[in-house]
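# When you get a sec, could you give me coordinates for this:
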Amino acid sequence: MAYRIIGDAAMLAHFAFILYLALGGLLAWKWPRTFWAHLAVAAYGLSISVFAWTCPLTHVENWGRVNAGRAGLAQEGFIDHYLTGVIYPADGLREVQAGVGALVVLSWIGLALVTRRRRARRTADARPPRHSDPVRRHPT
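Coordinates of the predicted model:
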């Protein structure tokens, strides 16, 4: 039972990682400090795609599944097992990767624009109000 929980937890962590990879840049619009975590996740995800590394979560999931008496993941790994041919067509992996990459880049551009707008607003709020007509005092 414990091995099955480990395998399932690794599978859920995989899904969470991929979801955060795709949407974390948009979350940074609300919570800008999360940008750095998203940058690390995006860099890691890109390196896995470019260098064809196997994610450590795949090893953990396989270990848990096999020790629980279940079949391990295919050699291709998590994405091919759970997503390719299920969420998108089997021959569309590169297009999906490019789409996720574009979403990440666009979310970062949007974050830069949102951050610039917030800074301009804070700067404007910090300035003393400007009056076009000075207040004239009349002697009494």
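
# C-alpha only now, for contacts and for neighbours.
Fine.

# name the element residue 19 belongs to?
Under the criterion DSSP states H and E, the helix or strand holding residue 19 is helix 2-30.

# Could you tell me how many residues sit around the closest residue to residue 5 other than its chain neighbours?
The shortest distance from residue 5 to any non-neighbouring residue, by C-alpha to C-alpha, 6 or more residues apart in numbering, is to residue 64 (7.5 Å). A total of 24 residues lie near residue 64 under the criterion other C-alpha atoms under 10 Å.

# The one helix or strand residue 64 maps to - contacts with which helices or strands?
Residue 64 belongs to helix 56-67 when assigned by DSSP H and E. Applying 3 or more C-alpha pairs under 8 Å, 6 or more residues apart in numbering; DSSP states H and E, one finds that helix 56-67 contacts helix 2-30.

# To check against the first, give me the structure of this:
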Amino acid sequence: MLVHFLFLVFMAVGGFLAWRRPRLIWAHLAVAAWGVASVITGMECPLTVVEDWGRRNAGQEGLPAGGFIDHYIEGVVYPEEHTNLARLAVAALVLVSWAGYLRRKARAGSPPHVNQE
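As a prediction, the model looks like this:
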């Protein structure tokens, strides 16, 4: 469960981490692409499959049909009727983090400002 939650946190804010560690941008792009694909196609996350397997082998009840997000996030962190708003907020965070990353990268690549007075 903890790994799954950290994965979702990285999906939301990993682009900001790439501001300090630029190589993380590639991992974040992959995670964000997975997030978009899973929302669009409804694919089950492999982490949900692993968690469900672990819960069942530990003698616990498996995750409900909606998976990790339906069980731990929706209705707990935000009301279920605001799912689309939460998705938009995460998408906005990702886009802002990428814009900031690109801006920092452009600044790092530009020549230093020379005062020509």
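
# Tell me which helix or strand comes right after the helix holding residue 19 of structure 1.
Using DSSP H and E, the helix or strand that directly follows helix 2-30 of structure 1 along the chain is helix 35-51.

# so where is that following helix in structure 2?
Aligned by TM-score structural alignment, helix 35-51 of structure 1 falls on residues 25-41 of structure 2.

# what do you get for stretch 99-113 of structure 1?
Counting by TM-score structural alignment, stretch 99-113 of structure 1 falls onto residues 89-103 of structure 2.

# List the buried residues of that stretch.
Buried residues in stretch 89-103 of structure 2, defined by neighbour count with 16 or more other C-alpha atoms under 10 Å: 90, 91, 93, 94, 97, 98, 100, 101.

# For those residues, name the two members farthest from one another.
90 and 101 (16.4 Å; C-alpha to C-alpha).

# returning to that earlier point: just the ones of the buried residues of stretch 89-103 of structure 2 in helices?
Secondary structure assignment by DSSP state H places 90, 91, 93, 94, 97, 98, 100, 101 of these in helices.

# Tell me the spacing between the fifth one and residue 103 of structure 2.
In this case it means residue 97 of structure 2. As judged by C-alpha to C-alpha, to the nearest Å, residue 97 of structure 2 and residue 103 of structure 2 stand 10 Å apart.

# and if you look at the fourth one?
Computed with C-alpha to C-alpha, the distance linking residue 94 of structure 2 and residue 103 of structure 2 is 14 Å.

# repeat for the third one
Distance of residue 93 of structure 2 to residue 103 of structure 2, given as C-alpha to C-alpha: 15 Å.

# okay, now the equivalent of residue 15 of structure 1 over in structure 2: neighbour count?
Per TM-score structural alignment, the equivalent position to residue 15 of structure 1 in structure 2 is residue 5. Residue 5 of structure 2 has 15 neighbouring residues, counting by other C-alpha under 10 Å.

# which residues touch residue 92 of structure 1?
By C-alpha atoms under 8 Å, 6 or more residues apart in numbering, the residues touching residue 92 of structure 1 are residue 84.

# any idea how far it lies from residue 80 of structure 1?
Counting by C-alpha to C-alpha, the gap from residue 92 of structure 1 to residue 80 of structure 1 is 11 Å.

# Tell me which residue lies farthest from the centre of structure 2.
The centre of structure 2 is farthest from one residue, residue 117, which by C-alpha atoms, centre = their mean lies 47.4 Å away.
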